[in-house]
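after the sequence you'll find the predicted model.
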Amino acid sequence: MPAPDRRPDRLFRSRGAVGRAQVETVTARALGAFGVVFGAQTVPSAVEQANFLANGAGVAMMAGLYGAIAALAAAAFTRTAVRAAALVFAGVYALALLAWPLLVVDPAAMAGQTPWLYYLCTVATTAAVVALPVAPAAAYTTAVPAAYGVVRLTAAGGGASPLIAVLDTMYAVILGGVVLVIVTMLRQAASAVDAAQEAALERYDAVAREHANEAERVKVDALVHDSVLTTLLAAAAARTPAERALAGRMAADAVRRLDEAAVEVPGSDDRVPLEVLVRRLRSGVEGFAAPFIVDVEGVDGVELPVAVVDALSSAAMQAMVNSVQHADGPIGRVRRELLISGVAPGGCVIRVRDNGAGFDPDAVPASRLGLRVSIDERMTGEGGFARVESGPGQGTRVTLAWPAGVEGRA
């Protein structure tokens, strides 16, 4: 019976769920776009009310807030330092709001008017949601609108009635709370999807290795049946010197083929040629939906322990899986490479590289197992070395080496 189709491209092409990275990207870009739109709408009021503030204060406040909005939009659409930009805007807005009563030099002129900062309040609370964990973001979403309500009651804030101030405050709190709830729910759902995908990949890796072992066992069984048993039958039936000589040659050939099979299906303490690992990785690359450029050098005469081959193979496959999943960029522009270098007599260095979107390795949550368990711990557990180099917009480079320290000689 044919084995079920477990090729990686089937797995990836059926992937329709949205992961945590996509949620963060969409949220940040929506924040950047709406920040620019809301900021543009406040320009006329900001210019008019700048006349009521201390000399130069209005221009400085507009420069700070509008500059922070522009930086946030640029960060969101380039996916670079988004949280830092959002945190800066949220902080600048809070400072501007607290300084407002101190900067207004003509409170009478503000009578009946609404400070233009109010129209950026939702942008600020959304920025806090993007930049901060849930608890600090909830505190900001409540405290900043409350501070605005207090400012609104003062003459510098337009001298609104308590009812109007409370209504404005509640409106801002409700909008900020809705954004907080929606983004938090999306993040949790996306994190669950990512965790499920990681678990599925781990299961796939185990099933794929089990399938490969089973295929090798079938191959050895066939070899025993076709060569060894045939040789024994021929030897038993030999009557003439020519027949006995033929049986001897058949026996020698069967022994040679069994020795070759022992190399291909070794025990855990045996060493195998590096070509075994190369064949395994080439076979895995052929199943990916995204192409990899494969370059192999220095494999002749290099042998590795079986456990090390398994670790290198699994870690390299995980690195390529991560590249296929996350190194998104302009269509046709992402270049992916798999470089396998042998270091005689018993060392290997594998590099998986792409020029995709990149990411911040320090920002990867501990719950994500792809880097920590599937790559780093798997290599260090066998005495190897793993290094992940990446940055937003700078692509990703994963280096795997065994034994540790051999990467400098590759």
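Looks like it arrived, so ask away. Numbering: from 1, shown residues only.

C-alpha from now on. contacts and neighbour counts both.
Noted.

wait, is L400 part of a helix?
No - L400 is assigned strand when assessed by DSSP: H, G, I helix; E, B strand; the rest coil, not a helix.

tell me the contacts of it?
Taking Cα atoms under 8 Å, 6 or more residues apart in numbering, we find L400 in contact with 312, 315-316, 349-351, 379, 384-387, 407.

mind listing which of the residues you listed are in helices?
312, 315-316, 379 (DSSP state H).

about what we covered before: output the contacts of L400 in TSV; the columns should cover neighbour count.
Listed next are the contacts of L400 as TSV, based on neighbours: other Cα atoms under 10 Å:
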residue	neighbour count
L312	27
A315	26
A316	23
V349	24
I350	23
R351	22
M379	25
G384	24
F385	23
A386	24
R387	15
E407	21
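
out of the residues you listed, which one sits closest to V129?
R387 (31.8 Å; Cα to Cα).

I figured Y66 hits Q41, correct?
No - assessed by Cα atoms under 8 Å, Y66 is found out of contact with Q41, at 11.5 Å.

which secondary structure elements does the helix ranked longest in the chain sit against?
Longest helix in the chain by number of residues (criterion: DSSP H): helix 162-223. Judged by 3 or more Cα pairs under 8 Å, 6 or more residues apart in numbering; DSSP states H and E, helix 162-223 is in contact with helix 20-49, helix 121-131, helix 134-153, helix 241-264.

and here is the other one:
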Amino acid sequence: MSSFDRTISTEDVLKRRSSLLQRMHIDGWLLLILLLLGVGSLFVLYSASGRHWDLLAKQASSFGIGVVAMIVIAQFEPRFMARWVPLAYVIGVSLLLVVEVMGHTAMGATRWINIPGVIRFQPSELMKIIMPATIAWYLSRHNLPPRLKHVVISLALIVVPFALIAKQPDLGTSLLILASGAFVIFIAGLPWRWMLGAIAASVPVAVGMWYFILHDYQKRRVHTFLDPESDPLGSGWNIIQSKAAIGSGGVFGKGWLLGTQSHLDFLPESHTDFIIAVLSEELGLVGVSLLLLVYLLLIARGLVITVQAQTLFGKLLAGGLTMTFFVYVFINIGMVSGLLPVVGVPLPFISYGGTHMVTLLSSFGILMAIQTHRKWIAQA
């Protein structure tokens, strides 16, 4: 066989594989990056949890369930999804009201619906997908850029779940819900004067939240962010130990399983919110840079899907989900490194958490649906 024939054969194989993934409505690049993150997260979690096999098994099973959910969701055409968005919003808000009335309380917060022997889950996690989908559905039904009336209605749709989640209390998730809806409004094409007005209005809103909404422990987090050394053995302990772990890793780290901050229990929540401090201590700047590169590739692919989307609903939803994922990463790394107040936001795909993992993978299933159904839409 000549080199030309071998080249043709290789190209045919690649085309067949691409066609197979297309028929299964799976975006190959997204799948590859997500599998890389999923496998890598197990290595980090194994060390961060103190070699806890049970947590590792639960995380692996959650990732597997999430992948199945992602593939199933990817089979639905975006226009079919859009039809059910209003009902999903009503169900999501109703579940938040159920949490308010009879939710399960743990660690001083009421955030879960617990069905004994069946399941325990956080409805607020579902709103991370439902919220941007709702705003994308509403705005896509009107001409863009949106008129003031449509912006006000969109903000009203955002405020309801935001207030219910903030009351649980879960400020981190409520801010993510707010951001996920706001990003969709931004992508829809807000005039600059409106955005400047929103920024100006955020000041009195922040003051009102400080005096009437934030709990004492949340205010302490802000004080700790401004001056962590003011209470080094109390509220400042987490961030001080986190920065110590990050700094001690240096360029190449101490080596996998050789971190001291987490293994000697100096670093709290080492397998959830502060897991990147463990990664930084053991794998150093090189390890963190590689993780950030994988995140960058994932976000870049999401933005490509946003640009290539052939429906307004798909474009708004893909952009909102991608930018919300970016906020996830930004807030977690910012709070762990002392650049932002601690608000309890996990690191995507790396931190331990079942509902969180399934929700994230489901959102990427929506991105796959938007990308792989493009040809069908064009022919319909």
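That came through fine. Quantities reported herein were computed from a predicted structural model and do not represent experimental measurements.

do you know the score for how well these two fit?
Here the TM-score for the pair of chains, by TM-score structural alignment, normalised by the length of the second structure, is 0.25; 164 aligned residues with a Cα RMSD of 7.3 Å.

coming back round to it: could you dump the contacts of L400 of the first structure to JSON lines with distance to I182 of the first structure?
Output for the contacts of L400 of the first structure, formatted as JSON lines (distance: Cα to Cα, whole Å):
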{"residue": "L312", "distance to I182 of the first structure": "41"}
{"residue": "A315", "distance to I182 of the first structure": "35"}
{"residue": "A316", "distance to I182 of the first structure": "36"}
{"residue": "V349", "distance to I182 of the first structure": "45"}
{"residue": "I350", "distance to I182 of the first structure": "42"}
{"residue": "R351", "distance to I182 of the first structure": "39"}
{"residue": "M379", "distance to I182 of the first structure": "39"}
{"residue": "G384", "distance to I182 of the first structure": "43"}
{"residue": "F385", "distance to I182 of the first structure": "41"}
{"residue": "A386", "distance to I182 of the first structure": "37"}
{"residue": "R387", "distance to I182 of the first structure": "36"}
{"residue": "E407", "distance to I182 of the first structure": "46"}
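
how about the strands in the stretch 301-410 of the first structure?
Here the stretch 301-410 of the first structure has its strands, by DSSP state E, counting those that start in this stretch, at 303-305, 336-343, 347-354, 385-390, 396-402.

next, W112 of the second structure: secondary structure please.
Going by three-state DSSP: W112 of the second structure is strand.

same check on Y93 of the first structure?
Here Y93 of the first structure is recorded as helix under three-state DSSP.

am I right that it is in contact with V123?
No - using Cα under 8 Å, Y93 of the first structure is not in contact with V123; the gap is 9.4 Å.

show me the contacts for L30 of the second structure.
Each residue near L30 of the second structure by Cα under 8 Å, 6+ apart is listed here: 298, 301, 364, 368.

which residue is the nearest non-sequential neighbour of the third one?
This means F364 of the second structure. Closest residue to F364 of the second structure apart from its sequence neighbours, by Cα to Cα, 6 or more residues apart in numbering: M70 at 6.5 Å.

is it fair to say that neighbour lies in a helix?
Yes - counting by three-state DSSP, M70 of the second structure is located in a helix.

how about it, what does it touch?
361-366.

now, of those, which are buried?
Buried members of the contacts of M70 of the second structure, scored by 16 or more other Cα atoms under 10 Å, are 361-366.

now do the strands in the second structure.
104-106, 109-115, 119-121 (DSSP state E).

which parts of the first one are buried?
Think strand 104-106 of the second structure. Under the neighbour-count criterion of 16+ other Cα under 10 Å, strand 104-106 of the second structure has H104 buried.

what lies in contact with it?
110-114.

so how far is that strand from its chain's centroid?
Remark: strand 104-106 of the second structure is offset 23 Å from the chain centroid, using Cα atoms, centre = their mean, to the nearest Å.

same thing with the second one?
Distance of strand 109-115 of the second structure from its chain centroid, counting by Cα atoms, centre = their mean, is 20 Å.

so H211 of the first structure versus D205 of the first structure, what's the distance?
10 Å (Cα to Cα, to the nearest Å).

cool, V130 of the first structure as well?
V130 of the first structure sits 34 Å away from D205 of the first structure, going by Cα to Cα.

who's more crowded, the two?
V130 (25 against 16; other Cα atoms under 10 Å).

contacting residues for the more buried one?
Listed by Cα under 8 Å, 6+ apart, the contact set of V130 of the first structure reads 24, 27-28, 83, 86.

just these now: which is nearest F12 of the first structure?
Set against F12 of the first structure, the nearest of these by Cα to Cα is E24 (20.8 Å).

ok, which pair from the buried ones among the contacts of M70 of the second structure is furthest apart?
Every pair of these checked by Cα to Cα; the farthest is L361 and I366, at 8.9 Å.

run through the helices of the stretch 151-300 of the second structure in chain order.
Ranges of helices within the stretch 151-300 of the second structure are 171-187, 192-212, 216-226, 237-248, 275-308, based on DSSP state H, counting those that start in this stretch.

now those in JSON lines, with mean neighbour count and distance to W84 of the second structure?
Below are these laid out as JSON lines (neighbours: other Cα atoms under 10 Å; distance: least, Cα to Cα, whole Å):
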{"stretch": "helix 171-187", "mean neighbour count": "22", "distance to W84 of the second structure": "17"}
{"stretch": "helix 192-212", "mean neighbour count": "11", "distance to W84 of the second structure": "30"}
{"stretch": "helix 216-226", "mean neighbour count": "16", "distance to W84 of the second structure": "36"}
{"stretch": "helix 237-248", "mean neighbour count": "21", "distance to W84 of the second structure": "42"}
{"stretch": "helix 275-308", "mean neighbour count": "21", "distance to W84 of the second structure": "21"}
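
so which of these is nearest L36 of the second structure?
helix 275-308 (8.4 Å).

other SSEs contacting that closest one?
Other elements packing on helix 275-308 of the second structure under the criterion 3+ Cα pairs under 8 Å, 6+ apart are helix 28-48, helix 237-248, helix 312-336, helix 354-372.

which of those sits most buried?
Of all these, helix 354-372 has the most neighbours on average by mean count of other Cα atoms under 10 Å, namely a mean of 25.

list the helices and strands that helix packs on?
helix 53-74, helix 78-102, helix 123-140, helix 275-308, helix 312-336.

now these in a markdown table, with distance to P204 of the second structure?
Shown next, in a markdown table, are those (distance: least, Cα to Cα, whole Å):
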| stretch | distance to P204 of the second structure |
| --- | --- |
| helix 53-74 | 40 |
| helix 78-102 | 26 |
| helix 123-140 | 24 |
| helix 275-308 | 33 |
| helix 312-336 | 22 |
